[in-house]
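[1] okay, structure incoming, though there's no sequence with it:
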């Protein structure tokens, strides 16, 4: 007895079923993929903005410290000498 195994082209069968019966499913799948990509992009941009904000806060603190030191130095230099 020679029984031949029957092979199915599963990706093609799934594609045909989706096109015949599941058009709404394809639309929903695309909507899910698009919203997932949007979330990833928004999270990435938010993290970049948070990193930029932190960098600016550090720079502001350095400038503030430098300004404070300059004011102290100015006040020290303009003080009259004590005799």
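    On my side now, so go ahead. Remember, it's a predicted structure, so these values are computed and weren't measured experimentally.
[2] hey, let's count contacts and neighbours off CA atoms from now on
    Fine.
[3] for residue 31, helix, strand, or coil?
    For residue 31, the assignment made with DSSP: H, G, I helix; E, B strand; the rest coil gives helix.
[4] for residue 54, see how far away it is.
    In this view, residue 31 and residue 54 are 34 Å apart by C-alpha to C-alpha, to the nearest Å.
[5] how about residue 30?
    Distance from residue 30 to residue 54, by C-alpha to C-alpha: 36 Å.
[6] now residue 13: which helix or strand?
    helix 10-21 (DSSP states H and E).
[7] one more structure, for comparison:
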């Protein structure tokens, strides 16, 4: 096979619609993946003691506060 034929075959394969679909599906998405259940950003006023105690529990404190509120509300 000559270089010209190889180039023509490669170009035809890359231009095929199904190849473009596979390429687009296989491209890795950048950034953090989307969560199944999203949350809403809000501003809330808490007493300094509650905020300090929550933050003292370490990373994930906002999720734990959300869980406490959901439990208290029966959700």
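    Thanks, I have it. Since this is a predicted model, take the numbers as computed values, not measurements.
[8] overlay them and tell me the TM-score.
    Put the two chains on top of each other and the TM-score (TM-score structural alignment, normalised by the length of the second structure) is 0.29; 42 aligned residues with a C-alpha RMSD of 4.0 Å.
[9] list the buried residues of the helix holding residue 13 of the first structure.
    Buried residues in helix 10-21 of the first structure, defined by neighbour count with 16 or more other C-alpha atoms under 10 Å: none.
[10] ok, residues contacting that helix?
    25, 26 (C-alpha atoms under 8 Å, 6 or more residues apart in numbering).
[11] quick one: what helix or strand has the residue nearest the centre of the first structure in it?
    Nearest residue to the geometric centre of the first structure (C-alpha atoms, centre = their mean): residue 44, 0.5 Å. Taking DSSP H and E as the definition, residue 44 of the first structure sits inside helix 23-77.
[12] what distance do you get for the residue nearest to the centre of the first structure to residue 35 of the first structure?
    14 Å.
[13] which other helices and strands does the strand or helix carrying residue 8 of the second structure contact?
    Take DSSP H and E as the rule and residue 8 of the second structure turns out to sit in helix 3-15. For helix 3-15 of the second structure, there is no helix or strand it packs on, judged by 3 or more C-alpha pairs under 8 Å, 6 or more residues apart in numbering; DSSP states H and E.
[14] the same query, at a cut-off of 10 Å, please.
    Helix 3-15 of the second structure sits against helix 17-26, with contacts defined as 3 or more C-alpha pairs under 10 Å, 6 or more residues apart in numbering; DSSP states H and E.
[15] and the next helix or strand past the helix it packs on?
    Per DSSP H and E, the first helix or strand lying C-terminal to helix 17-26 of the second structure is helix 48-55.
[16] report the angle between the following helix or strand past that following helix and helix 48-55.
    Per DSSP H and E, the first helix or strand lying C-terminal to helix 48-55 of the second structure is helix 61-73. Counting by axes from the mean of the first three to the mean of the last three C-alpha atoms, to 10 degrees, helix 61-73 of the second structure lies at 110 degrees to helix 48-55.
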